[in-house]
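[1] Just the structure for this:
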Amino acid sequence: MNGMTIVWIVVAVAVLVILAALVAVAVSRRSERRAEQEAYEHEEQARAGAAQAEKQAAIADEVEARARKAQADADEQAAKAHRLAAGATERRDAAEQARAVSEEHRSQAQNLWPDDGSRNREGQPVDPNWDDGTHPHDPRHARHSKHD
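    Next up, the predicted model:
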């Protein structure tokens, strides 16, 4: 082998090493770009996911506010129903007392009414004139009227 052949072999090996280095750099750059692209896509997905999460949180807050308002309305209606029920109970008690007083007055009136045979055993009038106000003992009779 002469000197020139050795030089050509060394030059060829150097060229091959340089080509291999260039290919390696190109592959490395392509790999970096691909990694950057994937990182960018993941970042975009993260932003979209965060935006979606924010939107869902806002909707949840709105629904929760409506639920609180509905609960407040329901509580108000329950309180109103309770007040109305208490009022009805008071009125029912007052009606019962008025009924008892009325019954007491009716009983006293029957006891004081003269027994002239115009009433049956239950205290009901037996005279047909009683129903139309013409009976002399009927408070509706002209004799009992305050307008005379």
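[2] drop to CA atoms for contacts and neighbour counts, all remaining ones
    Noted.
[3] Let me know how buried Asp138 is, in neighbour terms.
    Using other C-alpha atoms under 10 Å, Asp138 is surrounded by 16 other residues.
[4] Correction: the previous question concerned Ala81.
    Ala81 has 12 nearby residues by other C-alpha under 10 Å.
[5] Over to the one 3 residues further on?
    Here the count is done by other C-alpha under 10 Å, and Leu84 has 12 residues near it.
[6] Give me the three-state assignment for it.
    helix (DSSP: H, G, I helix; E, B strand; the rest coil).
[7] what's the distance between it and Glu96?
    18 Å (C-alpha to C-alpha, to the nearest Å).
[8] show me what contacts Ala88?
    Contacts for Ala88 (C-alpha atoms under 8 Å, 6 or more residues apart in numbering) come out as none.
[9] swap the cut-off to 10 Å and go again
    82, 94 (C-alpha atoms under 10 Å, 6 or more residues apart in numbering).
[10] in which helix or strand would I find it?
    Take DSSP states H and E as the rule and Ala88 turns out to sit in helix 3-112.
[11] now that helix: how far from the chain's centre is it?
    Taking C-alpha atoms, centre = their mean, to the nearest Å, one finds helix 3-112 lying 18 Å from the centre of the chain it belongs to.
[12] Surely Pro125 and Asp138 touch.
    Yes. Contact criterion C-alpha atoms under 10 Å: Pro125 and Asp138 qualify, at 9.5 Å.
[13] Tell me who's in contact with Ala53.
    Counting by C-alpha under 10 Å, 6+ apart, Ala53 makes contact with 47, 59.
[14] Here is the second sequence; please produce its structure so I can put it next to the first one:
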Amino acid sequence: MGGMTILWIVVALAVLVIVVALVAGAMSRVSTRRAERQRQEAHEHEQQARTSAMHAEKQQAAADEVDARARKAQAIADEKAAEARRLAAGADERREAAAEARTESDEHLTRARDLRPEETRAPEDGADDWTDGSHPHDPRHPRHSPH
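    Modelled structure (predicted):
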């Protein structure tokens, strides 16, 4: 081998080393850019995650508030329903008492008529006839006061 051949082999090896170094450097820069892009993208996703988490917390707080108001409204409705049942039961008791009082009144009127057989017709002025609700203790009377 001549001196020239060795020189060309050395030059070829040097060029090859330089080309490999350039390719490696280019690959490194591409890899660095890709890593930087991925870091930036990861940072953006983290920011979006924080924003989404804050939004979710606000939505949860609003949902909790609405739920609390709904529970309060339901409690009030339950209380009102219980009061309505108590009032209805009281009204039923008063109706029963009024019916008993009317029955007792009718029995007394019948007994009074039986004791006075000569008076078969009702008084003309209606003074003793309380069946029209005009008696002050009758619940239908405008000035009736509950006992």
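[15] Please state their TM-score.
    The TM-score (TM-score structural alignment, normalised by the length of the second structure) is 0.73; 125 aligned residues with a C-alpha RMSD of 2.3 Å.
[16] any shared contact partners between Pro125 and Asp138 of the first structure?
    Residues touching both Pro125 of the first structure and Asp138 (C-alpha under 10 Å, 6+ apart) are Asp131.
[17] can you pull the contacts of Ile59 of the first structure?
    Contact partners of Ile59 of the first structure, counting by C-alpha under 10 Å, 6+ apart, are 53, 65.
[18] so what corresponds to it in the second structure?
    Ile59 of the first structure maps onto Ala62 of the second structure when the alignment is built from TM-score structural alignment.
[19] how far away is its match from Val17 of the second structure?
    67 Å.
[20] what sits against the residue nearest the centre of the first structure?
    Residue closest to the average C-alpha location in the first structure (C-alpha atoms, centre = their mean): Ala70, at 3.5 Å. When contacts are counted by C-alpha under 10 Å, 6+ apart, Ala70 of the first structure touches 64, 76.
[21] For stretch 25-41 of the second structure, give me the average deviation versus the first structure.
    On superposition with the first structure, the mean distance recorded for stretch 25-41 of the second structure (mean C-alpha distance after the TM-score superposition for the first structure) is 0.8 Å.
[22] quick one: secondary structure of Pro117 of the second structure?
    Per three-state DSSP, Pro117 of the second structure ends up coil.
[23] OK, contacts around it?
    If you count contacts by C-alpha under 10 Å, 6+ apart, Pro117 of the second structure has none.
[24] Stretch 11-26 of the first structure maps to which residues in the second structure?
    The aligned range for stretch 11-26 of the first structure in the second structure is 14-29, by TM-score structural alignment.
[25] Quick check: Ala50 of the first structure vs Glu44 of the first structure, distance?
    According to C-alpha to C-alpha, Ala50 of the first structure stands 10 Å off from Glu44 of the first structure.
[26] Ala26 of the first structure too?
    27 Å.
[27] Likewise for Arg91 of the first structure?
    Per C-alpha to C-alpha, Arg91 of the first structure is found 70 Å from Glu44 of the first structure.
[28] and what of Ala72 of the first structure?
    Here the distance between Ala72 of the first structure and Glu44 of the first structure works out to 42 Å (C-alpha to C-alpha).
[29] cool, and Glu32 of the first structure?
    Taken as C-alpha to C-alpha, the span from Glu32 of the first structure to Glu44 of the first structure is 18 Å.
[30] which residue in the second structure lines up with Gln71 of the first structure?
    By TM-score structural alignment, Gln71 of the first structure lines up with Gln74.
[31] let me redo that: Gln124 of the first structure
    Per TM-score structural alignment, Gln124 of the first structure is aligned with Ala122.
[32] Could you do Ser102 of the first structure as well?
    Matched by TM-score structural alignment, Ser102 of the first structure corresponds to Ser105 in the second structure.
[33] Return the distance of its match relative to Ala99 of the second structure.
    10 Å.
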